[in-house]
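Colleague: Whatever this is, show me its structure:
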Amino acid sequence: MTTLAEFMIIAGADNRPPMLEKSLYDSWKSRMEFYMENRKNGRMILDSVQNGPLVWPTVVQEDDTTRKKTYVELSATEKLQADSDCKDTNIVFQGLLADVYAIVNHHKVAKEI
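Modeller: All right, here's what the predicted structure looks like:
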């Protein structure tokens, strides 16, 4: 009898990232890279995993103090990168088993995970 997971693989479902099997990390990493590349803005998502998240730009205020830009103040490209940073972390978390997730859930950046 075919399980639901096997049926989804046969049918070609791609709405869930591959799950990590602890003894097969290299294989999982490769499959995750392909999964991320296949998402909308996949190259940007994968770049975020490999090189770290967007370093948010700063602005100088009238009183000569600096602060990070808010999301609203980012350019369209910077917003896309910030969104990709969230997506990559979410994808990696979804591909982890519960016991592995418990070890790394305090990280907020996919590269650290």
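Colleague: hey, let's count contacts and neighbours off CA atoms from now on
Modeller: OK.
Colleague: what about residue 23, distance to residue 9?
Modeller: 20 Å (C-alpha to C-alpha, to the nearest Å).
Colleague: For the protein, which segments are assigned as helices?
Modeller: 4-11, 25-37, 42-51, 76-94, 98-104 (DSSP state H).
Colleague: Off-centre distance for the first one?
Modeller: In other words, helix 4-11. Going by C-alpha atoms, centre = their mean, to the nearest Å, the spacing between the C-alpha centre of helix 4-11 and its chain's C-alpha centre is 24 Å.
Colleague: Now do residue 91 against residue 61, distance only.
Modeller: 36 Å.
Colleague: Please identify which of those two sits among more neighbours.
Modeller: A direct count of neighbours by other C-alpha atoms under 10 Å for residue 91 and residue 61 places residue 91 higher, at 18 against 9.
Colleague: Distance check, residue 51 against residue 81.
Modeller: For residue 51, the distance to residue 81 equals 12 Å [C-alpha to C-alpha].
Colleague: this one next, for a side-by-side:
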Amino acid sequence: MTTLADKAILLGADNRPPTLEKDMYGSWKSRMELYMMNRQHGRMILESVENGPLIWPTVEENGVTRPRKYSKLTLADAIQADL
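Modeller: Purely as a prediction, here's the structure:
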């Protein structure tokens, strides 16, 4: 039986992710992956979920290693940091 939530996902409602139900983890996982992939930068979101958060790039200056400044990140790294 198709629920109202399933119909909303199929129709493209993207105002909230699908709800997890105790006995429906497998289908929920599939729906969450589809939900994430249909968001802007979906592949990066899904990779962050699967592989953990972005490891902030570092830079070495004068023998001191520090995190790279946000303004100096590449476009892809900045987008991933924002996610």
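Colleague: More neighbours: residue 51 and residue 81 of structure 1, which one.
Modeller: Ranked by neighbour count (other C-alpha under 10 Å), residue 51 of structure 1 and residue 81 place residue 81 first, with 21 against 10.
Colleague: Distance check, that one against residue 26 of structure 1.
Modeller: 26 Å.
Colleague: of all the helices of structure 1, which lies closest to residue 66 of structure 1?
Modeller: helix 76-94 (18.5 Å; C-alpha to C-alpha).
Colleague: If we go by neighbour counts, what in that closest one is buried?
Modeller: Buried positions in helix 76-94 of structure 1, judged by neighbour count with 16 or more other C-alpha atoms under 10 Å: 78-79, 81-89, 91-94.
Colleague: now swap in stretch 60-69 of structure 1 and tell me
Modeller: In stretch 60-69 of structure 1, counting by 16+ other C-alpha under 10 Å, buried: nothing.
Colleague: For residue 80 of structure 1, see how far away the counterpart of residue 60 of structure 2 in structure 1 is.
Modeller: By TM-score structural alignment, residue 60 of structure 2 lines up with residue 60 in structure 1. Noted for residue 60 of structure 1: a distance of 23 Å to residue 80 of structure 1, by C-alpha to C-alpha.
Colleague: First-to-last residue distance for stretch 50-68 of structure 2?
Modeller: Stretch 50-68 of structure 2: ends 24 Å apart by C-alpha to C-alpha.
Colleague: Just the residues contacting it, thanks.
Modeller: Applying C-alpha atoms under 8 Å, 6 or more residues apart in numbering, the external contacts of stretch 50-68 of structure 2 come out as 48, 80-81.
Colleague: will you turn these into CSV that also has distance to residue 69 of structure 2?
Modeller: Formatted as CSV, the contacts of stretch 50-68 of structure 2 follow (distance: C-alpha to C-alpha, whole Å):
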residue, distance to residue 69 of structure 2
48, 20
80, 14
81, 11
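Colleague: Nearest to residue 14 of structure 2 among these?
Modeller: The closest of these, once distances to residue 14 of structure 2 are taken by C-alpha to C-alpha, is residue 48, at 19.5 Å.
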